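Chemist: sharing a sequence plus its predicted fold:
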Amino acid sequence: MSFRSAIPFPRGPVLLTLPALAVLLLVMAVPLGVVVLRSFTEPAPGLQNYVWFFGTKVNITVLLRTFSIAFWVTLCCVLTAYPYAFAMTAAGPKVRLFLIMCVLVPFWVSGVVRTLAWVILLQDSGVINKILLSLGFEKLRLIRTQLGVTIGMTQVLLPFMIMPLYAVMRGIDLRLLQAARSLGAHPVKTFFQIYLPLSLPGVFAGATIVFILSLGFYITPLLLGGPSSTMLSTLVQQQVLSLLNWGRGGAMGVVLLVATFGLLAVASPFMKRRYQISGGSR
């Protein structure tokens, strides 16, 4: 037996992943390691940055608000994207292409441009309030509020919810619904007992993507929000760029990262169980 054949060497698909793994290591693992290291070593070695974070009431409030906004954005994306993705699967080829373009074209536009458009729409003298006044309603305070931040973030993140849903719904055989209807099942019962369970993998996948992306949003909360809707990313920016305090900024980032992984670890068994029930283990 030759020395070369005695030592297993990665071949085929494994070799193809090496460039991507190297890039991920370079652009993600190394910077993340530096941030974690600075959170423990600047301005002096120790846990003083984490003691400061958990000892400051504002930081805890902003952390909880960040997860709250991410939850509401995720919920709004699910409720908005689900019927849209279903329409994409049920429509004909031309209508489906049009619906896909409606999702992708805004996605190609810069997030800053889309957020500035929402500033124009949501301001006190904006289009939405003008329409409300013309209909006899009172003005709504939308800009510089958590509601405005939720609306803007939902619009920006909606494609990340629609496309995973569409990918799963496209594989569902609609003849199952027709068979249930032919056997006398009510449409509502057919949806909740057949179609919804089969589409849950797409819901979980899209919701996970949207939730994680929501936690790190910066531009949209900064432009549409105010002091009552500040998210943790804004405080990280203040510590790193304004105060040049990499230790405290790194501690904020590490806390947010650990909290996110903790929630995902708690939700993972539930998601896996529902995925198996929905037929994902076939």
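Modeler: Yep, it's here.

Chemist: use CA for all of it now, contacts and neighbours both
Modeler: Noted.

Chemist: longest helix of this protein?
Modeler: Ranked by number of residues, the top helix in the chain under DSSP state H is helix 57-90.

Chemist: tell me what it is packed against?
Modeler: helix 48-55, helix 93-108, helix 146-169, helix 196-215, helix 232-237 (3 or more CA pairs under 8 Å, 6 or more residues apart in numbering; DSSP states H and E).

Chemist: in that helix, what's buried?
Modeler: Of all the residues in helix 57-90, those buried under the rule 16 or more other CA atoms under 10 Å are 59, 62-63, 65-67, 69-78, 80-82, 84-89.

Chemist: now swap in stretch 98-115 and tell me
Modeler: Applying a neighbour-count criterion of 16+ other CA under 10 Å, the buried positions in stretch 98-115 are Leu99, Ile100, Val103, Phe107, Gly111, Arg114, Thr115.

Chemist: nearest to Gln178, of those?
Modeler: The nearest member of these to Gln178, counting by CA to CA, is Leu99 at 24.2 Å.

Chemist: I'd assumed Ala90 was in contact with that closest one.
Modeler: No. With contacts defined as CA atoms under 8 Å, Leu99 does not count as touching Ala90, sitting 11.3 Å away.

Chemist: so who does the closest residue to Tyr50 other than its chain neighbours touch?
Modeler: For Tyr50, the nearest residue in space outside its immediate sequence neighbours is Ala251; the separation is 6.0 Å by CA to CA, 6 or more residues apart in numbering. If you count contacts by CA atoms under 8 Å, 6 or more residues apart in numbering, Ala251 has them with Val36, Ser39, Phe40, Asn49, Tyr50, Phe53.

Chemist: also this one, for the comparison:
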Amino acid sequence: MATLDTRADRRSPGIGRVVGYVVLALAAAGLLLPFFWMVSSSLKTDNAVFASPVTWLPDVPQWGNYLEIWRISDMLTWLKNTVFLSVVVTLLQLLTGSFAAYGFAKARFPGRNLLFLVYIGTIAVPWQAYMIPQFIMMSEVGLTNTPWSIIALQAFGAFGVFLMRQYYLTIPDELCEAARVDGLSEYGIYFRIMLPLSVPALASLALLTFVTTWNDYLGPLIYLRDPDLWTIQLGLKSFVSEYNAEHALIMTGSVLSVVPIAVVFLLGQKYFVQGVATSGLKG
């Protein structure tokens, strides 16, 4: 009897693991199904996109849709503007977020914790509450209808400071103290010690910031009125309004807007998971 019980105990974790994998596979399939349908629809004719019953695979792939959308739209301009904004904002948030987080995590000054709580508390304030004052401020300094308005407003982020601070708290203070004893300045500690050790957290922040900036619609809608400055989100909205019957081309444009984000995520998912997991170890 003891032998049978032991064998049953050994099998149960294996069965549970198989069930877990099946559940995760079904959940992943459910999440990827809309994306698969979008890619498939981008290779169909307009009449076949919403045909009933649904056809998951095109009978004859219409690869010409990807050439046609470049011909009839300003897709290159939209992508170029979006890449520029996303890269610049991401780099600035990495610099400002990590630098401020180092001060909150490793520097000692009066009121540090209170100032950090107040700053982090701004995350709870919706952007719509101060959207109009920001627009007035940008108008007075002449930055409206320029990409610099978006860059100036999104170069700083409380969430990035919080994420980086949580990661820096996992790094022993003794390491910084030893560097100070050796004569290294605070700037030297930040650039030569903290940044090289925080690659996973920086990768997580970069991915989140890049995706958020890439998908931003309301900000560019308010500040970028010139069509030559439109991002991919504004461009697709105008394209849908103009070619609302071209369902296949609309799906093609949607695929082109999602592919860069998917590539970035696939390349950085290892660091993203590691950074998010490590940032919550110590509060």
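Modeler: Thanks, I have the structure now. Because the structure is a prediction, the values reported are computed rather than measured.

Chemist: TM-score for the pair, please.
Modeler: Once the chains are overlaid, their TM-score stands at 0.73 when taken by TM-score structural alignment, normalised by the length of structure 1; 251 aligned residues with a CA RMSD of 3.6 Å.

Chemist: centre-most residue in structure 1?
Modeler: Against the mean C-alpha coordinate of structure 1, by CA atoms, centre = their mean, the closest residue is Val210 at 1.5 Å.

Chemist: how about the contacts made by the equivalent of that residue over in structure 2?
Modeler: Val210 of structure 1 maps onto Thr209 in structure 2, with residues paired by TM-score structural alignment. When contacts are counted by CA under 8 Å, 6+ apart, Thr209 of structure 2 is found next to Ser86, Val89, Thr90, Gln93.

Chemist: the third one -> structure 1?
Modeler: Thr90 of structure 2 maps onto Thr74 in structure 1 when the alignment is built from TM-score structural alignment.

Chemist: check contacts around Trp72 of structure 1.
Modeler: Contacts were defined as CA under 8 Å, 6+ apart; by that measure Trp72 of structure 1 touches Thr150.

Chemist: ok, it to Pro31 of structure 1 distance?
Modeler: The span separating Trp72 of structure 1 from Pro31 of structure 1 equals 30 Å under the rule CA to CA, to the nearest Å.

Chemist: go through the helices and strands packed on helix 57-90 of structure 1 and name the closest to Met1 of structure 1.
Modeler: Taking CA to CA, helix 196-215 is the member of the helices and strands packed on helix 57-90 of structure 1 nearest to Met1 of structure 1, at 47.1 Å.

Chemist: what's the average distance of that closest one to structure 2?
Modeler: Superposing on structure 2 and averaging over aligned pairs (mean CA distance after the TM-score superposition for structure 1), helix 196-215 of structure 1 comes out at 1.5 Å.

Chemist: mind listing what's buried in that helix?
Modeler: By neighbour count on 16+ other CA under 10 Å, the buried set for helix 196-215 of structure 1 is 197-208, 210-212, 214-215.

Chemist: check stretch 9-26 of structure 1 too.
Modeler: Buried residues in stretch 9-26 of structure 1, counted by 16+ other CA under 10 Å: none are found.

Chemist: what is the distance between it and the centre of its chain?
Modeler: The chain centre lies 27 Å from the centre of stretch 9-26 of structure 1; the measure is CA atoms, centre = their mean, to the nearest Å.

Chemist: about what we covered before: quick check: the match of Thr90 of structure 2 touching Val156?
Modeler: No. Counting by CA under 8 Å, Val156 is not a contact partner of Thr74 of structure 1; they are 11.5 Å apart.

Chemist: ok, and the closest non-adjacent residue to Ala201 of structure 2?
Modeler: Counting by CA to CA, 6+ apart, the nearest residue to Ala201 of structure 2 once its immediate chain neighbours are dropped is Gly275, at 4.2 Å.

Chemist: what does Met231 of structure 1 give?
Modeler: The shortest distance from Met231 of structure 1 to any residue other than its chain neighbours is 5.1 Å, reached at Thr66 (CA to CA, 6+ apart).

Chemist: mind listing what that neighbour touches?
Modeler: With CA under 8 Å, 6+ apart as the criterion, the residues that contact Thr66 of structure 1 are Leu215, Thr230, Met231, Leu232.

Chemist: re earlier: now, among the contacts of Thr209 of structure 2, which is nearest to Ile151 of structure 2?
Modeler: Distances from Ile151 of structure 2 to the contacts of Thr209 of structure 2, taken by CA to CA, are shortest for Val89, at 5.7 Å.

Chemist: does that closest one touch Ile151 like I think?
Modeler: Yes. In terms of CA under 8 Å, Val89 of structure 2 counts as a neighbour of Ile151; the distance is 5.7 Å.

Chemist: now Ala70 of structure 1: how far from Leu232 of structure 1?
Modeler: For Ala70 of structure 1, the distance to Leu232 of structure 1 - CA to CA - is 11 Å.

Chemist: show me what Leu33 of structure 2 aligns to in structure 1.
Modeler: Looks like Leu33 of structure 2 aligns to Val30 there (TM-score structural alignment).

Chemist: its match sits in which helix or strand?
Modeler: With elements taken from DSSP states H and E, the one containing Val30 of structure 1 is helix 30-41.
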